[in-house]
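Q: fold the following for me, if possible:
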Amino acid sequence: MTDVGLNPILIVDDSDDDCEAMMRALKRGTDVANPIVRFDNGQAALDYILAPRSDGNPGPGPRPALVLLDLNMPGVDGRQVLRAIKADESSRTVPVVVLTTSDDDWDIHNCYAEGASTYIKKPVELDGFFKAVGVLKDYWLQVALLPKA
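A: Down below sits the predicted model:
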């Protein structure tokens, strides 16, 4: 598993059920060593990632190793979160995986245009969801080399 200094994996999703399933899928098989931090709204995620700390560096916590982002949330939605992460030089290289129910061509095109690393439609069935997150976990945390800063 990647550790990138054991930087956290952020889940940004307002659905408690989807978040619980994602966490179970991430812990299934080989446990993820990285801490998992969940935000149920886009503004809280942006505050964590982008708000300046007292030392002048961005974010109150460690730089995320990976962001798993839902698009359809009230308030600051996933599209706005993606745009803000990729617009900020300090977070631009953080991989953002869009994991959402939308398979709309406009959403897919625009998320990639805004810098999404991957776009995955959430499977409806739990087994399919576990399989999708398992493949995602294997690729992003075992195969891909992630930036340290």
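
Q: okay, CA-based contacts and neighbour counts for the rest of this
A: Fine.

Q: hang on, Gly29 is in a helix, isn't it?
A: No: checked against DSSP: H, G, I helix; E, B strand; the rest coil, Gly29 lies outside a helix; its state is coil.

Q: count the neighbours of it for me.
A: 9 (other CA atoms under 10 Å).

Q: which residues in the chain form strands?
A: For the chain, applying DSSP state E gives strands covering 9-12, 36-39, 66-69, 96-100, 118-121.

Q: closest to Arg28 out of those strands?
A: Arg28 sits nearest to strand 36-39 of all the strands of the chain, at 13.6 Å, using CA to CA.

Q: got the buried residues for that closest one?
A: Ile36, Arg38, Phe39 (16 or more other CA atoms under 10 Å).

Q: another sequence for comparison is provided below:
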Amino acid sequence: MDGVVDILLVEPNPGDTRLFTENFRDAKLLNTIHSVSDGESALEFVRQRGEYADVPVPDIILLEPQLPGTSGMDVLAELNCDSVLREIPVVILTSSKAGEDIVKDHDLEGDCYIRKPVAPEEFVDFVQSLEEFWFAIVRNPVDSD
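A: So this is what the prediction gives:
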């Protein structure tokens, strides 16, 4: 691993996507953010199919459960059924405790649940918590070469 973290952001709201991208850049984390806005694109991305044939397999996935078309729950279920893809840590982005409960009600589990920030200053805390999560799991890296 070259120290750069490839993050796949699955977020249908363009405003939230922009906020994520800008704040990650401002936090000067060593990462590359790839974003898609729906579940089908997320699955194509992680499987490196179609227009995503040349993208890296993400090191971590930030997943909004409420997606158009293929839902975040469907994406998580498909990832969990694939022996290679299930190794990718998935952070479920929720806007409330209820969002976390909805995911768990589907008998699915993310690796981590993080409540979406509302105010820009909360975003700094959010980015730092993601960074801490990443460093916690990087001690047990999956060889993706």
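
Q: quick check: which of the strands of structure 1 is buried the most?
A: strand 66-69 (a mean of 25; mean count of other CA atoms under 10 Å).

Q: which residues of structure 2 does it align to?
A: Counting by TM-score structural alignment, strand 66-69 of structure 1 falls onto residues 60-63 of structure 2.

Q: so what does Asp17 of structure 1 match up with in structure 2?
A: Looks like Asp17 of structure 1 aligns to Gly15 there (TM-score structural alignment).

Q: ok, back up a step: any chance of the strands of structure 1 in JSON lines, with distance to Arg79 of structure 1 too?
A: Formatted as JSON lines, the strands of structure 1 follow (distance: least, CA to CA, whole Å):
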{"stretch": "strand 9-12", "distance to Arg79 of structure 1": "12"}
{"stretch": "strand 36-39", "distance to Arg79 of structure 1": "15"}
{"stretch": "strand 66-69", "distance to Arg79 of structure 1": "9"}
{"stretch": "strand 96-100", "distance to Arg79 of structure 1": "9"}
{"stretch": "strand 118-121", "distance to Arg79 of structure 1": "12"}
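
Q: nearest to Tyr112 of structure 1, out of the ones you listed?
A: Closest to Tyr112 of structure 1 of the strands of structure 1 is strand 118-121 (CA to CA; 7.5 Å).

Q: now for that closest one, which elements pack on it?
A: Applying 3 or more CA pairs under 8 Å, 6 or more residues apart in numbering; DSSP states H and E, we find strand 118-121 of structure 1 packed against strand 96-100, helix 105-113.

Q: how far off centre is the last one?
A: Centre-to-centre, helix 105-113 of structure 1 and its host chain are 16 Å apart (CA atoms, centre = their mean, to the nearest Å).

Q: and it, what's buried?
A: The neighbour-count criterion (16+ other CA under 10 Å) identifies Ile108, Cys111 as the buried residues of helix 105-113 of structure 1.

Q: quick check: angle from it to strand 96-100?
A: Per axes from the mean of the first three to the mean of the last three CA atoms, to 10 degrees, the angle that helix 105-113 of structure 1 makes with strand 96-100 is 170 degrees.

Q: can you tell me which residues contact the spatially most central residue of structure 2?
A: In structure 2, the C-alpha closest to the average C-alpha coordinate belongs to Leu62, at a distance of 1.4 Å (CA atoms, centre = their mean). By CA atoms under 8 Å, 6 or more residues apart in numbering, the contact set of Leu62 of structure 2 is Ile7, Leu8, Leu9, Val10, Val90, Val91, Ile92, Leu93.

Q: let's have those in a markdown table, adding distance to Thr70 of structure 2.
A: Listed next are the contacts of Leu62 of structure 2 as a markdown table, based on distance: CA to CA, whole Å:
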| residue | distance to Thr70 of structure 2 |
| --- | --- |
| Ile7 | 20 |
| Leu8 | 16 |
| Leu9 | 15 |
| Val10 | 11 |
| Val90 | 16 |
| Val91 | 17 |
| Ile92 | 15 |
| Leu93 | 16 |
